[in-house]
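K.L.:
Show me how the following folds:
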Amino acid sequence: MPDAWKQIDDDFNRLIRSLTAALADRQVAHTVGETMQRLGIDWDDVTERFRDLPTWPQNLVRVALASDLLTVMSSAVVSDGQIDDDEMRVAYDLSRYLVLYMSALERYRSFADLTYDEVRLFMDQFQRDSLPFGGRGDGPTFLFSARLSLAVASATGNRTHMQTFETLIQTILSLVFGGVPRCSAEREFMAKIEKIFATLQGVRLSGQSPGGGSLWTAGEQTAVDDGYDKLVSENPDAERLTPDEALTAAMQELDSLVGLPGVKAEVRRLTAFLKIQQQRKKYGLRTSTQTLHFVFTGNPGTGKTTVARIVGKILYGFELLKTPNVVECSRADLVGGYVGQTAIKTQEKIESALDGVLFIDEAYALSAGGEGERRDTFGSEAIDTMLKMMEDHRDRLVVIVAGYPRLMREFIETNPGLQSRFTRYIDFEDFDVADLCRIFEKFCADGEYSLSPHSRARASILFTLAHHERDERFGNARFIRNVFEQAIGLHSERVHQLPPEQITREVLMLLDGADIAMNTLRNIDAEQLDLSAARWHGQCESCQTSSSCKIDFLGQRVTCRKCQTAFTFPWWNLVANTIPGVPGGWRPTAEDVEIDS
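P.N.:
Next comes the predicted model:
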């Protein structure tokens, strides 16, 4: 992460310097102005207020670039309809950096000292701002610096500005999406960005067009306009799913989750209950008054936040809530630093979640104290305020509290009001080795990476060790994401050193054994692992005959010797005691057949 922020800072300042230097040349500036007019920007009107300042043209470039980066970042953060804690942290860190330049505009000066609690307000105001350098898609300067970079390239023949701008956007999106897009909405957003850049990079470099007309061909104009227009929705509610669509989407998302059989069963049980209550209401029968507040218990990375979003869609689908929105928070979002502030912060946060779901992660921290009696008093104040608002808005709010199993049980027991309102529990168990491997494989597929048998072998060994040594701090899917992000980093370093003629599409996609960082868990020297006798267990999907194989067959299509059915050999069942010092979860029997020699 620190390297990414340094890259953003370096590229941001490099682009400011290069565009400022280009515009300092009067002839270039004149040509750029004409080109910007043909790109749909009223150049004279937009730049008028900046020209009389001594910092011209740097002041224009700074504001324009800050506006564009905020536009892309804020749109990416909400692209999937939700904002999780990691996305909010990125939004805050980047907004705090860029708002210093945006404060050159009077309407943003009040945000010059942006706090974490103000970032949602700032993003909302910015995205609705249709004035010059606001974030609305129909504003007069939407993606101004992207067009400016193209205009400078047109005037000078130098495309490095455009390339730097593209790199800057890609780095920001990588931070927002945690390395790679995690859902279809995020992938669609990335596709729109890539479409814009692909079109811009293909525009011919000509400051003049025949007859003084548009710089674009008809196809180029359509492609860029399509990307610009769809990047930010003019009406955030326009793309909201209908209740029926939300319910269907929720069940599809639930089915697509790796593992979590107990969680899926509980959510389906909830869905059945709500459906029957809906039908009873239709026939005029009494319906249950059971509370719909939940306690999610489980270790980190077990899918609690993801399932909370699914539950939000389900409750909206049955029209028990007016929106599918889930507002995520923690103790820091609810508890103030002085007497009287906590009740205000808690009330504001809950009000932002009305007609949807409030998801409180690590909720036990509200009663844990941790820094003496004073802080514990503040936590109790937050709990009391929450309980009162849950009662006052019982038809408009569902609260889900989540955290470690033991600590959550203790938390609920601290207050009778919590015990009476939170009666629905869903336990999120740690993923087993097979699920950890499947999650890793999904990360790879979503990121358009493939796995070699040797990368599967190393990942299987690493995940087997991690599962065997886990405690309540084990990160589950978060640990797998860390392994994946390290893998694509090592892959990039390795491929970067190859001769250009060897860098093919297949090479760019294939993760090999050397790309799996075995020291992610602890100081494991991969070169010291003796894999000569390593075996993995598999089972024919047709006749259920068991077999074992060596590394070369992992994840490959094989044929069952008993029934001749082809199946993909699984790579997560490392056979016990076949690698010295590495535990395995499966032990062979005399009936098992080895399919390789």
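K.L.:
hey, let's count contacts and neighbours off CA atoms from now on
P.N.:
Will do.
K.L.:
what's the span of stretch 399-414, first residue to last?
P.N.:
17 Å (CA to CA, to the nearest Å).
K.L.:
List the buried residues for that stretch?
P.N.:
399-405, 407-408, 411-412 (16 or more other CA atoms under 10 Å).
K.L.:
same deal with stretch 155-175?
P.N.:
155-156, 159, 161-162, 164-173, 175.
K.L.:
do stretch 486-496 as well
P.N.:
Buried residues in stretch 486-496 (16+ other CA under 10 Å): 486-488, 490-491, 495.
K.L.:
who's in contact with residue 459?
P.N.:
437, 516, 518 (CA atoms under 8 Å, 6 or more residues apart in numbering).
K.L.:
repeat that for 6 Å
P.N.:
Contact criterion CA atoms under 6 Å, 6 or more residues apart in numbering gives no residues in contact with residue 459.
K.L.:
Another sequence for comparison is provided below:
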Amino acid sequence: MDTVSIKQEYEKTEIEKVISNLEADLIGLTPVKSRIREISALLLIDRLRKTVGLTSSNPGLHMSFTGSPGTGKTTVALKMADILYKLGYIKKGHLLTVTRDDLVGQYIGHTAPKTKEVLKKAMGGVLFIDEAYYLYKPDNERDYGSEAIEILLQVMENQRDELVVILAGYKERMDIFYESNPGLASRIANHIHFPDYSAEELLEIGKVMLAEQQYKITREGEDVLLKYIQLRKEQPLFANARSMKNAIDRARMRQANRIFENNSQVPLTKSDLVTLDITDFLQSRVFALPTPEVAKPTSPYGMYSQQLQPGEWGQ
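P.N.:
Model prediction:
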């Protein structure tokens, strides 16, 4: 065979559908989507080269996803697993998400079987290790994380045709983690950074979340929600889309209480049950904080003189 069709291969593998869904499902994240397209293009061309008998080195598939919580890393990992499966680079296409606790034991002889059991379950798919830097604790002589890393390194090198590993976490911590583990860093071919969402993007994400749960928000409510997001982003423990979900859940609870207290004896319309208004958001404690312009900095987390207490974030 001397000729091949990119279009035919694109359609046969259904990669276009996966990438289109990625574009539709995720708001923002333009650099991430571009990087996924680049990786997909490389893998598709590699597949075509094999078809016509050309030499094709096995592309490095292990990845690093860095960014704050709630920026879509797990969602993109799921899409990546689907792409790798459809292109024939993994056999099963499933994603197994784990943390340090799933890999590292508490006593001598416990870590190896735990790690090997996880790797066994992940074979044929993608292993997603969240907050991967917690595997390495050089200050603790009794820590067994290094044993898990050694086993992981062996599998990433010797069984790379059977398993793809994605390491994820905050960028600064992941950079230190890789500096401390050069063998691990050398096996990661693709580094993708997930930027924080803008306030406007988070508003769109919130509206999508509401629509999925068959709720809607008034135009005035959108303005208040946008202001809430802008204030909440200045507070500690902000987690992008996760914080957005928490805000929506609390607003739904306030709406339920509002309806119950004010309309317990009055028949309700469908609109009453699906609409969130400004009061459902204005009750958040975030709005009780002083504004950055008039507050004095008393915390390393921001410019507010009054900080929310633990358990109050985003209420």
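K.L.:
about what we covered before: quick one: which of the buried residues of stretch 399-414 of structure 1 sit in strands?
P.N.:
399-403 (DSSP state E).
K.L.:
Next step: the buried residues of stretch 155-175 of structure 1 restricted to helices.
P.N.:
155-156, 161-162, 164-173, 175 (DSSP state H).
K.L.:
just the helices in structure 2 please.
P.N.:
Using DSSP H, helices in structure 2 cover 6-13, 15-25, 30-51, 73-86, 100-103, 111-122, 145-158, 171-180, 182-185, 199-212, 219-232, 241-262, 270-274, 279-282.
K.L.:
Distance to residue 137 of structure 2 for these - can I get that in CSV?
P.N.:
As requested, those are exported to CSV (distance: least, CA to CA, whole Å):
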stretch, distance to residue 137 of structure 2
helix 6-13, 42
helix 15-25, 35
helix 30-51, 30
helix 73-86, 24
helix 100-103, 11
helix 111-122, 14
helix 145-158, 7
helix 171-180, 10
helix 182-185, 15
helix 199-212, 35
helix 219-232, 32
helix 241-262, 28
helix 270-274, 49
helix 279-282, 42
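K.L.:
Out of those, which gets nearest to residue 294 of structure 2?
P.N.:
Nearest to residue 294 of structure 2 among the helices of structure 2 is helix 219-232; the distance by CA to CA comes to 14.0 Å.
K.L.:
just to revisit the earlier point, redo the buried residues of stretch 399-414 of structure 1 as JSON lines? Include distance to residue 509 of structure 1.
P.N.:
Formatted as JSON lines, those follow (distance: CA to CA, whole Å):
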{"residue": "399", "distance to residue 509 of structure 1": "42"}
{"residue": "400", "distance to residue 509 of structure 1": "39"}
{"residue": "401", "distance to residue 509 of structure 1": "40"}
{"residue": "402", "distance to residue 509 of structure 1": "37"}
{"residue": "403", "distance to residue 509 of structure 1": "37"}
{"residue": "404", "distance to residue 509 of structure 1": "37"}
{"residue": "405", "distance to residue 509 of structure 1": "39"}
{"residue": "407", "distance to residue 509 of structure 1": "42"}
{"residue": "408", "distance to residue 509 of structure 1": "42"}
{"residue": "411", "distance to residue 509 of structure 1": "46"}
{"residue": "412", "distance to residue 509 of structure 1": "48"}
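K.L.:
relative to its centroid, which residue of structure 2 is most remote?
P.N.:
residue 265 (44.1 Å; CA atoms, centre = their mean).
K.L.:
who touches stretch 414-434 of structure 1?
P.N.:
Outside stretch 414-434 of structure 1, the residues that touch it by CA under 6 Å, 6+ apart are 293-298, 412, 464, 572.
K.L.:
Farthest-apart pair in those, please.
P.N.:
The most widely separated members of the contacts of stretch 414-434 of structure 1, counting by CA to CA, are 412 and 572 (37.6 Å).
K.L.:
Please pull up the equivalent of residue 490 of structure 1 in structure 2.
P.N.:
Superposed on structure 2 with TM-score structural alignment, residue 490 of structure 1 falls opposite residue 254.
K.L.:
which residues sit against stretch 505-517 of structure 1?
P.N.:
449-452, 454-455, 487, 490-491.
K.L.:
mind redoing it with 7 Å?
P.N.:
Stretch 505-517 of structure 1 has contacts (CA atoms under 7 Å, 6 or more residues apart in numbering) with 448-452, 454-455, 458-459, 483, 486-487, 490-491.
K.L.:
What residues does the residue nearest the centre of structure 2 make contact with?
P.N.:
In structure 2, the residue lying closest to the centroid (CA atoms, centre = their mean) is residue 73, at 2.5 Å. Contact analysis of residue 73 of structure 2 by CA under 7 Å, 6+ apart lists residue 65.
K.L.:
Under the alignment, what does it map to in structure 1?
P.N.:
Aligned partner of residue 73 of structure 2 by TM-score structural alignment: residue 304.
K.L.:
Report the separation between its match and residue 289 of structure 1.
P.N.:
25 Å.
K.L.:
Over in structure 2, find the residue span stretch 396-415 of structure 1 aligns onto.
P.N.:
Going by TM-score structural alignment, stretch 396-415 of structure 1 sits over residues 162-181 in structure 2.
K.L.:
and the match of residue 490 of structure 1, what does it touch?
P.N.:
residue 280.
K.L.:
Kindly state which residue of structure 1 is aligned to residue 130 of structure 2.
P.N.:
Checking TM-score structural alignment: residue 130 of structure 2 goes with residue 361.
K.L.:
can you tell me how far that match sits from residue 316 of structure 1?
P.N.:
Residue 361 of structure 1 is 21 Å from residue 316 of structure 1, by CA to CA.
K.L.:
out of those two, which sits in the more crowded spot?
P.N.:
Between residue 361 of structure 1 and residue 316, residue 316 has the larger neighbour count (other CA atoms under 10 Å), namely 25 against 20.
K.L.:
Would you confirm that the more buried one contacts residue 323?
P.N.:
Yes: when contacts are counted by CA atoms under 7 Å, residue 316 of structure 1 is listed as touching residue 323 (5.7 Å).
K.L.:
mind listing what residue 56 of structure 2 touches?
P.N.:
46, 49-50 are the contacts of residue 56 of structure 2 under CA under 7 Å, 6+ apart.
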